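Asks: This is the structure alone, sequence omitted:
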């Protein structure tokens, strides 16, 4: 699995992002450009590792929701209740709501298991923000 790194630069100087207020230079935080996240290299292996037990083939998650995470088409098709991914908008995507546990405990994912790490959730969030491409 390819891994990427969120790199946040510390202080940015005046002329590059600093701000002068009341004669005092205030620093600003800036994040370096993020690396492109790949569905095939980053997201699909993560989904296979953490979600395929229920959301593949005849798994319980497929039977209950209709969500098949075995491939890109299944993820983008969504569930019988609606879309899971809104390309470009991770915070409104149902997938992120479920994975971030911003929903009722009974439907948090992965159901009955430990929450995905913040790093894994950030990878999915970044992929969605970058357009949720089949790359």
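Replies: Yes, it's here. These figures come from a predicted structure and were not determined experimentally.
Asks: Going by C-alpha atoms from here, please, whenever you check contacts or count neighbours.
Replies: OK.
Asks: Give me the buried positions along the longest helix anywhere in the chain.
Replies: In the chain, assigned by DSSP state H, the helix with the most residues is helix 118-129. Buried positions in helix 118-129, judged by neighbour count with 16 or more other C-alpha atoms under 10 Å: 120-129.
Asks: put this beside the first:
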């Protein structure tokens, strides 16, 4: 075996040796629902996913989710959760777009569980 071949094999073996911290490579994928607020969490989700069709100007389906008081109507009657969770008897939302991520739905559910405060 030539020197070049040995050196190549040594480098090949050494290149496969490394140590990574698993937590750094694969951070926790748990959904963080602590400290969910209307202003900091819910409003951005609703604005980014719903206002295209359900702001005060568009008002598709005669549904306006812009503003806390308007959103609260659909929280209280169950239509918001029914729609975003694609439950039977509800129009699945957002329409013609990817559904909300499970973590986003969990954040909305937690906010509702807290009484849907205007915070």
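Replies: Thanks, I have it. The structure displayed is predicted, hence computed values, not measured ones.
Asks: Superposing both, give me the TM-score.
Replies: Once superposed, the chains reach a TM-score of 0.67 (TM-score structural alignment, normalised by the length of the second structure), with 89 aligned residues with a C-alpha RMSD of 1.9 Å.
Asks: on that earlier part again, pipe the buried residues of helix 118-129 of the first structure into CSV and attach distance to residue 57 of the first structure per row.
Replies: Conversion of the buried residues of helix 118-129 of the first structure to CSV gives the following (distance: C-alpha to C-alpha, whole Å):
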residue, distance to residue 57 of the first structure
120, 23
121, 23
122, 26
123, 25
124, 22
125, 25
126, 27
127, 24
128, 24
129, 28
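Asks: for the aligned partner of residue 71 of the second structure in the first structure, what are its contacts?
Replies: With TM-score structural alignment as the criterion, the equivalent of residue 71 of the second structure in the first structure is residue 75. For residue 75 of the first structure, the contacting residues are 67-69, 84-85, by C-alpha atoms under 8 Å, 6 or more residues apart in numbering.
Asks: Then residue 75 of the first structure would be within a helix, right?
Replies: Yes - checked against DSSP: H, G, I helix; E, B strand; the rest coil, residue 75 of the first structure lies within a helix.
Asks: what ranges do the strands span in the first structure?
Replies: For the first structure, applying DSSP state E gives strands covering 8-12, 19-21, 24-26, 28-31.
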